Structures are given as C-alpha cells and as structure tokens.
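**Q** Got a predicted structure here, sequence first:
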Amino acid sequence: MRHLLFPLALLAPLPALAQTTPVTPIQKGTALPPPSSDEAAVLAPINALFASLERGDGAAIAQHVFPEGRVTAVGKATDGTPRIRQESWAQFSARLQPGKGFRERIWNPAIEIDDDIAMVWAPYDVQVDGKTSNCGIDHFDLVREAGRWKLLNITFSSRTTGCERP
C-alpha cells in the first residue's frame, strides 16, 4: 500500500500547477501602447493628409506640408525595371480630383522624435473603391515650426502583391 501512496502524493500538486490566472485577452490591433501626446501630434498632419487624399482635396494638403518638400515613389514599372517618381507637393496635389480620392491607411508606425524633427516609418495600403490597389512602406519626414508639425517629405515603396494587412 505504501508503494501506491508515494506516486499518488507526487501527482497531488499537479492540479494546482495546471490552474491559470484569468487574463483579459489583448484586443486585436491594439498590441502597441497608444501614442504619447508628442507622437499623436506628429501623426496629426499625416492623418490630415490621408483625410485630404480620401476626399481628393489637393488644396487642403497645402496647410499640412512645406511647399519645398517632395513626394517620392519607388517601385517597379510594368516591365519590372526600377522606377522612381518625384514631384513637389504642389504637383502631387494638382493630380487629386474631388470625388476621386482614395483611402490610405498605416499601421504600427515607428515614430522617432528629436527636438523639432520627426520621422514616421509604417506599412501602408491604399484602397480604391474598397479594393486594395497597392501597398508598401511610408517614410515621412516632419519638422515642427512655430509649435506645429508639418510634413516636409514622404518617400514610399509601392507594390501590388503581398498586400495582406496583418
């Protein structure tokens, strides 16, 4: 009988080890902490840019950018050769048409701030009529002037494959 009690005594603590403490699950898409107030201020002109793009409102972009800045797209032409397209904010804005906008979204932005300069690096996708048209990485350069963040440059990669949002 003693031979049976010893193995049973070893097994007795196992139910206690199997217990878990209830943990509230992380809501999908909220794994990163919310941006600090500085980070939120840096994201504000980017979000305003996206709202202008969705409306097709090129004129509204001007208040969020430095006019001497650039928009640079890097991708591949249909024949696979590398392609770089650069234009001023004015040229970029002139191509927008009211009612013919598109929706651009970023997620998991990496935000770096040093005094009055900031950089935001984030995956993005663009949707036209509810369908993803392209995706890549957005890289924004921002400068704070008179206490207000404005976009100086945006450089982005662009592709039409592998655009599944995590």
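**A** Great, that's in hand. Numbering: from 1, shown residues only.
**Q** From now on I want contacts and neighbour counts done on CA atoms only, so please keep to that.
**A** Noted.
**Q** And the strands in this structure, which stretches?
**A** Per DSSP state E, the chain carries strands over the ranges 70-76, 82-88, 103-106, 110-114, 117-128, 131-145, 148-157.
**Q** quick one, which of the ones you listed is nearest to H64?
**A** strand 148-157 (5.1 Å; Cα to Cα).
**Q** quick one on the thing from earlier: will you turn the strands of the chain into JSON lines that also has mean neighbour count and distance to I61?
**A** Shown next, in JSON lines, are the strands of the chain (neighbours: other Cα atoms under 10 Å; distance: least, Cα to Cα, whole Å):
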{"stretch": "strand 70-76", "mean neighbour count": "18", "distance to I61": "12"}
{"stretch": "strand 82-88", "mean neighbour count": "12", "distance to I61": "12"}
{"stretch": "strand 103-106", "mean neighbour count": "18", "distance to I61": "14"}
{"stretch": "strand 110-114", "mean neighbour count": "13", "distance to I61": "21"}
{"stretch": "strand 117-128", "mean neighbour count": "19", "distance to I61": "17"}
{"stretch": "strand 131-145", "mean neighbour count": "19", "distance to I61": "14"}
{"stretch": "strand 148-157", "mean neighbour count": "21", "distance to I61": "10"}
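**Q** want to compare, so here's the second one:
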Amino acid sequence: MKALLITAALLAAAPLAAESPHEHAPEQAEVIAAADAFFFALGSTRKTDLAEVMLPGGMIFIHDRRTPDAPRVDMVPVAQHLERWARTTGRFVENMRYETVLVDGDMAQVWGPYVFFANSEVSHCGVNSLSMVRTESGWKVANTSFTMEPPGECKRLGAPGFDQ
C-alpha cells in the first residue's frame, strides 16, 4: 500500500481540486492554475522555480504538530525560505486537495488538506492555507500557513491518497 501511495503521488500531474476545473468560475480557475504552479515549483529539480511563484515579502506560518506534547508555530519570511530552498537537495512532492477557493478582486484564498513526500517517503501531512495576490505578472502566493501532522494523521485529515 505504501509503495502504491508513493507511486501515485510521484505520478500525479497536478494537485487535486475538489471540483473539475470547468466547474469553477474563471477567476477561481486562474487562482487554481497559480496554486498548481506553486506545487509544480515545489517538485521541480530547479530550486529557483519557487521564487517565480511566491512574493518574497510574504510570511510562512508553520503550525508543527508532529510532536503532540510540544506543538509550535514557526514564522519564516518567504525571502529567507527561498534562500534556504535554493540550497536544498532531494526530491519533494506535495499534493493538495483544493477544498475551498475564494476570490475577491486581487485577493484569493486556497484551503485544503495536503500530503508532503520527501525522497519518495511520506514526510508529513496537514492543512494548507494559501493567501494569493494578483500581481502584474499573475497570481502569486503571498503568505501561507500550514499544519504539519505525522503521517499517521493523513487519513483523518483527508489528505490526498488516504481514503477515509
């Protein structure tokens, strides 16, 4: 079963939307395409790709719950994360189910469960909250908050690939 989940995640061409793209309003489809680009950049072997889809002035809030007795929230400026990311090695794949996509003018929110693979192994899962901003060059991830839960919680959270 584990090998099947890993293979499915690595072969996935795009994150999982709650609805098919043709069922979304045009502005939601644009935001979903930008979220897809964000996840493709995470999985890219060119570590600089992530900088093309994020705003360096944003913030990342990591709600780390992998150790239940010592949960913590880490705050990382996007610019700092991009510098670190450019030096990472390994293969990373993240699949997210877009359960909620809200758009109001040049502001959007994408919310839903995800699973994160590091070097073909489930590292963690949780819930993503992507705050998106429309810029002159298109939609970008401005801020993101996400929970990090141990792999044993993926099914409960409804992470892609973990049937409930």
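**A** Perfect, I can see it now. The model shown is predicted, which means the values in this text are computed figures rather than measured ones.
**Q** tm score of chain vs chain?
**A** For this chain pair, the superposition-based TM-score is 0.73 by TM-score structural alignment, normalised by the length of structure 2; 138 aligned residues with a Cα RMSD of 2.3 Å.
**Q** Now distance to R165 of structure 1 too, for the strands of structure 1, in CSV please.
**A** Output for the strands of structure 1, formatted as CSV (distance: least, Cα to Cα, whole Å):
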stretch, distance to R165 of structure 1
strand 70-76, 19
strand 82-88, 24
strand 103-106, 10
strand 110-114, 17
strand 117-128, 8
strand 131-145, 9
strand 148-157, 16
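**Q** Of all those strands, which one is nearest E39 of structure 1?
**A** So among the strands of structure 1, strand 110-114 is nearest, using Cα to Cα, at 6.7 Å.
**Q** circling back to that earlier point, the strands of structure 1: which one's closest to A60 of structure 1?
**A** strand 148-157 (12.9 Å).
**Q** Report the mean deviation for the closest one after fitting onto structure 2.
**A** With the two structures superposed, strand 148-157 of structure 1 lies on average 0.7 Å from its match in structure 2, counting by mean Cα distance after the TM-score superposition for structure 1.
**Q** any idea how far V53 of structure 2 is from S137 of structure 2?
**A** For S137 of structure 2, the distance to V53 of structure 2 equals 10 Å [Cα to Cα, to the nearest Å].
**Q** With M59 of structure 2 instead?
**A** According to Cα to Cα, M59 of structure 2 and V53 of structure 2 sit 14 Å apart.
**Q** and of the strands of structure 1, who's closest to S52 of structure 1?
**A** Nearest to S52 of structure 1, of the strands of structure 1 and by Cα to Cα, is strand 103-106 at 9.5 Å.
**Q** so the closest one corresponds to what in structure 2?
**A** Aligned by TM-score structural alignment, strand 103-106 of structure 1 falls on residues 93-96 of structure 2.
**Q** mean per-residue distance, that stretch to structure 1?
**A** Stretch 93-96 of structure 2 differs from its equivalent in structure 1 by a mean of 0.4 Å after superposition (mean Cα distance after the TM-score superposition for structure 1).
**Q** quick one: that stretch to chain centroid distance?
**A** 6 Å (Cα atoms, centre = their mean, to the nearest Å).
**Q** same deal with stretch 41-59 of structure 2?
**A** With Cα atoms, centre = their mean, you get 11 Å for stretch 41-59 of structure 2.
**Q** ends of that stretch, how far apart?
**A** 18 Å.
**Q** I'd like to check what contacts it. Which residues are they?
**A** 34, 37-38, 75-79, 82, 85-88, 91-94, 139-144 (Cα atoms under 8 Å, 6 or more residues apart in numbering).
**Q** Relative to C154 of structure 2, how far out is the residue lying farthest from the centre of structure 2?
**A** Largest separation from the mean C-alpha position in structure 2: D69, at 25.3 Å (Cα atoms, centre = their mean). The gap separating D69 of structure 2 from C154 of structure 2 is 19 Å, by Cα to Cα.
**Q** again, but for A9 of structure 2
**A** According to Cα to Cα, A9 of structure 2 and C154 of structure 2 sit 14 Å apart.
**Q** same thing with H81 of structure 2?
**A** For H81 of structure 2, the distance to C154 of structure 2 - Cα to Cα - is 25 Å.
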